[in-house]
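Enquirer: Kindly return the folded structure for what I paste below:
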Amino acid sequence: MENSTHTIIEFTRELHTCDINDKSITDSTVRVIWAYHHEDVEEAGPKYHDSNRGTKSLRLLNPEKANVLSVDLPSFDLVNQDVPIPNKDTTYWCQMFKIPVFQEKHHVIKVEPVIQRGHESLVHHILLYQCSNNFNDSVLDSGHECYHPNMPDAFLTCETVIFAWAIGGEGFSYPPHVGLSLGTPFDPHYVLLEVHYDNPTYEEGLIDNSGLRLFHTMDTRDYDAGVIEAGLWVSLFHTIPPGMPEFRTEGHCTLECLEEALEAEKPSGIHVFAVLLHAHLAGRGIRLRHFRKGEEMKLLAYDDDFDFNFQEFQYLKEERTILPGDNLITECRYNTKDRAEMTWGGLSTRSEMCLSYLLYYPRINLTRCASIPDIMEQLQFIGVKEIYRPVT
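Expert: Below is the predicted model of the structure:
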């Protein structure tokens, strides 16, 4: 169709064409190339597009960004106020906020990123953590660099991720039967907003006002949502050698860990409805594998063409149940062919991570389920024969 401002073209293609020159379309990220000319066509056919062209990463098979919500919902913002961005490649900035006081239970049913115009490539990801409720408003100051020796002690109580957004992602709407609970004694009163700023060109004088907007309703849903961070604990023990066209690491959410959390509260299991897969620049593919009683089940989520600059929650086509006795493995594939030095696990964009964030219901008392490689085995593998003092 065409109107005074837009031309819309619809086309179809088989997902798998059996033609060696065609890429199969899967649940993974697809790089789409686009080009157009301002005028549609002349007598000889379409006009050459000239410089109106580009690429975009898309997940073509992401089930419809479910239930597009009406915009007249009440909302509140958790956004930074004039944060000065240092001229270094990676900064994690943390700011505590108080959630508005609700007299009764509410559900957040949609979360949108609020990114300062022009800072779309600077703001790499945003995590929202629930903090201890035993504070007063004196903890609410202008924010600090996260994971820093001078960071306030209050930040150490903020361990439970309640929402995650990453670059390239858009707003997220919860399914119609689930919401993020606010207003009860067990819900967050104070939250920590962690923003990862990526400034590889060391630009100076940047001031940022980005964060999240939360839309909420008193018309509560059937279930409260939770987030589990699974995968490899972020640390220097995560090592990736240089010069590798392909190298895999894996993080385990073990049977014992899940069993302990589920048996106590939810022996009938929890239901996963969306997953965010997360690695850094060397990441090429991530798979979230699911095992039950030693048998591997269908992949929970995967992206075999991971794009660091396009990370968003994948809605699962069908919700997946996780039961006591299950375990999960987050498996990451890296390429370090162009690197001459070791790549270590860490917070910097040029370090690495291997994580998956599972959005699920009903909420249980489990926030992280991760493993760490055995450092002694690694040292033996590279030929260390004897260690004179403990490795810390």
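Enquirer: switch to C-alpha atoms for all contacts and neighbour counts from now on
Expert: Fine.
Enquirer: so the residue nearest in space to the middle of the chain is in which element?
Expert: Central residue of the chain (C-alpha atoms, centre = their mean): Leu276, 4.4 Å from the mean position. Element membership of Leu276 [criterion: DSSP states H and E] is strand 270-278.
Enquirer: Let's compare: structure for the following, please.
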Amino acid sequence: MLQVSGAMACDLLFRLFLLLALAAALQSNRLGPTSRLRYSRFLDPSSVMFLLWDFDLEAEIISFELQVRTAGWVGLGVTNRYTNVGSDLVVGGVLPNGNVYFSDQHLVDEDTLQEDASQDAELLGLTEDAIYTTMRFARPFRSCDPHDLDITSDTVRVLAAYGLDDTLKLDREHTFVKSIFLLQVVHPDDLDVPEDAIIHDLEITDFLIPEDDTTYACTFLPLPIVSEKHHIYKFEPKLVYHNETMVHHILVYACGNSSVLPTGISDCYGADPAFSLCSQVIVGWAVGGTSYQFPDDVGISIGTPLDPQWIRLEIHYSNFNNLPGVYDSSGIRVYYTAQLRKYDMGVLQLGFFTFPIHFIPPGAESFMSYGLCRTEKFEEMNGAPVPDIQVYGYLLHTHLAGRALQAVQYRNGTQLRTICKDDSYDFNLQETRDLPSRVEIKPGDELLVECHYQTLDRDAMTFEVVENTTGWIPDIIPTPPGPCLESSGGKVEAQDKTPAGFRSSPVALSSSSKATLRRLPLAAVLLVQSTLSGLLAMLQTRV
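Expert: Next up, the predicted model:
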């Protein structure tokens, strides 16, 4: 299996670094039975099951509302990547006589439910009408019951099921698993929308997708022509519906303004040296992602003499079924405004550089790869001293063998923090995510990207093109889990309690809601993007 990707290194966009401090909001929502739940998603292809949720980061409690087109029972829980056995499932329904039943359970096998000895879900409402059964409940991120899987900042595989009547028996036709990033700290509705917003599309038109497994198609396009400085504040994918997902990722690279660029659509990694003139990523999207709006105080600068006028649009197609005659017109839509934000934004890209060969052996339960970036080289590459870098978000990316990723920061030889991680990575859910608070990177820090792969389903070597360099990879100290919350109802058995970090009194839910402002350093976006995986970070400077 040969997979080739563009060069991924930690040497991009180092001219945008004058940083100041700003106020950033952290969420602290107290949720009750009638509180508005800000997030929502359909859980099945037929849109029968609709989930709403919200959470209180301070109390570490999450609330769910599941609406299902059925007169039977409904269930919602969390499962893992490999099997539903052992998954937790909160179930409930309304009997024909109007009585309500509700229980915290788990799967002892693929078809059988068993009630937990510890009841860690709190019922907030359960109704049934002519169309829907609706169940709302709250549970702690981490209970003291080993049958309850944790709600974390990783990708969470949500398990949902329902029955056509009130017999609690799992039917695989009515059981679904969907990967969701539940703990989103910023909701799009919380961001400002400029009144003078302008749309500009960057797209490939009527491109015949080759019948090859993998194609990297590139073209050169102009950015919006403006006579004065503007800011791009949002982007979203423009995807053409096909019978299968063929667009793997879309990247927008800034080109040097003195570049003489070719026309038409060509292979991104062919012989044409012009493609190397546009290597600075400014926007990245991957499969499973949606639109992303930058924080209210940052944007991508366009319209000044230092800003790019042209971009290289790269679309990675995966035509694994080698379908003939499929045309595509996908791309990226950007939104820009004349209402300038406080800071310009850029991208720091970390990971594995292409050349020569990196491989993953077949049949591997766990195979680790590492990319180490030494920021002491930034000044040499930039040609001038580099101020502190601030990070506000990230995007993790690896291919099908990827199982987990993390980016860790070191200072003076000591691990400082884990900037971002996902121990439950799902190839089909690659999205830009906001950090709960902004992270400062100082010159001299080291940034380590760890990529975890599994190839138990492969019988041949997996080759990927990356750079192998020598150097010591520092140890990573895992972050210990937070405290669990004791059940507010039901029995907690002795073996269910966590000896360390046990919190005996759960924080009660209420119907009030507030946001807490905290003074934080200015920040930027951190994304992981590479063939194996890598890390990109959007940096920002003062306007």
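Enquirer: Superposing both, give me the TM-score.
Expert: TM-score of the superposed chains, computed with TM-score structural alignment, normalised by the length of structure 1, equals 0.82; 351 aligned residues with a C-alpha RMSD of 2.8 Å.
Enquirer: contacts for the strand holding Leu276 of structure 1?
Expert: 286, 301-303, 311-316, 318-323, 353-363 (C-alpha atoms under 8 Å, 6 or more residues apart in numbering).
Enquirer: coming back round to it: which residue, other than its chain neighbours, is closest to the residue nearest to the centre of structure 1?
Expert: Spatial nearest neighbour of Leu276 of structure 1, chain neighbours left out: Phe313 (4.4 Å); criterion: C-alpha to C-alpha, 6 or more residues apart in numbering.
Enquirer: show me what contacts whatever residue of structure 2 lines up with the one you found?
Expert: Taking TM-score structural alignment, the alignment pairs Phe313 of structure 1 with Thr432 from structure 2. The contact partners of Thr432 of structure 2, by C-alpha under 8 Å, 6+ apart, come to 285, 289, 292, 393-396, 527.
Enquirer: at 7 Å instead, please
Expert: 292, 393-395 (C-alpha atoms under 7 Å, 6 or more residues apart in numbering).
Enquirer: when you align them, which residue in structure 2 goes with the residue nearest to the centre of structure 1?
Expert: Per TM-score structural alignment, Leu276 of structure 1 is aligned with Leu395.
Enquirer: cool, and Leu192 of structure 1?
Expert: Looks like Leu192 of structure 1 aligns to Arg312 there (TM-score structural alignment).
Enquirer: Ok, Gly143 of structure 1 next?
Expert: Checking TM-score structural alignment: Gly143 of structure 1 goes with Ile265.
Enquirer: Grab the nearest non-local neighbour of its match.
Expert: With C-alpha to C-alpha, 6+ apart, the residue lying closest to Ile265 of structure 2 is Thr219, at 4.8 Å.
Enquirer: Does the residue opposite the one you found in structure 1 once aligned fall in a helix, a strand, or a coil region?
Expert: Applying TM-score structural alignment, one finds that Thr219 of structure 2 aligns to Gln95 in structure 1. Look at Gln95 of structure 1: counting by DSSP: H, G, I helix; E, B strand; the rest coil, its state is strand.
Enquirer: What count of nearby residues applies to Gln95 of structure 1?
Expert: 24 (other C-alpha atoms under 10 Å).
Enquirer: my guess is it contacts Tyr190, does it?
Expert: No - if you go by C-alpha atoms under 7 Å, Gln95 of structure 1 and Tyr190 don't touch, sitting 10.4 Å apart.
Enquirer: sorry, back to before: and the match of Leu192 of structure 1, how many neighbours?
Expert: With other C-alpha under 10 Å as criterion, Arg312 of structure 2 counts 25.
Enquirer: just Leu232 of structure 1 next, same as before
Expert: There are 27 residues near Leu232 of structure 1, going by other C-alpha under 10 Å.
Enquirer: After alignment, which residue of structure 2 pairs with it?
Expert: Match for Leu232 of structure 1 (TM-score structural alignment): Phe352.
Enquirer: From Thr531 of structure 2, how far off is that match?
Expert: 8 Å (C-alpha to C-alpha, to the nearest Å).
Enquirer: for whatever helix or strand comes next after the strand holding Leu276 of structure 1, packing partners?
Expert: Next in sequence after strand 270-278 of structure 1, counting helices and strands by DSSP H and E, comes strand 283-292. Applying 3 or more C-alpha pairs under 7 Å, 6 or more residues apart in numbering; DSSP states H and E, we find strand 283-292 of structure 1 packed against strand 301-303, strand 326-334.
Enquirer: mind listing the helices for structure 2?
Expert: For structure 2, helices defined by DSSP state H occupy the ranges 378-382.
Enquirer: Spit out the contact partners of His37 of structure 1.
Expert: 47-50, 52.
Enquirer: Mind doing that once more with 10 Å?
Expert: 46-53 (C-alpha atoms under 10 Å, 6 or more residues apart in numbering).
Enquirer: I figured the match of Thr219 of structure 2 hits His196, correct?
Expert: No - Gln95 of structure 1 is beyond contact range of His196, at 11.9 Å (criterion: C-alpha atoms under 10 Å).
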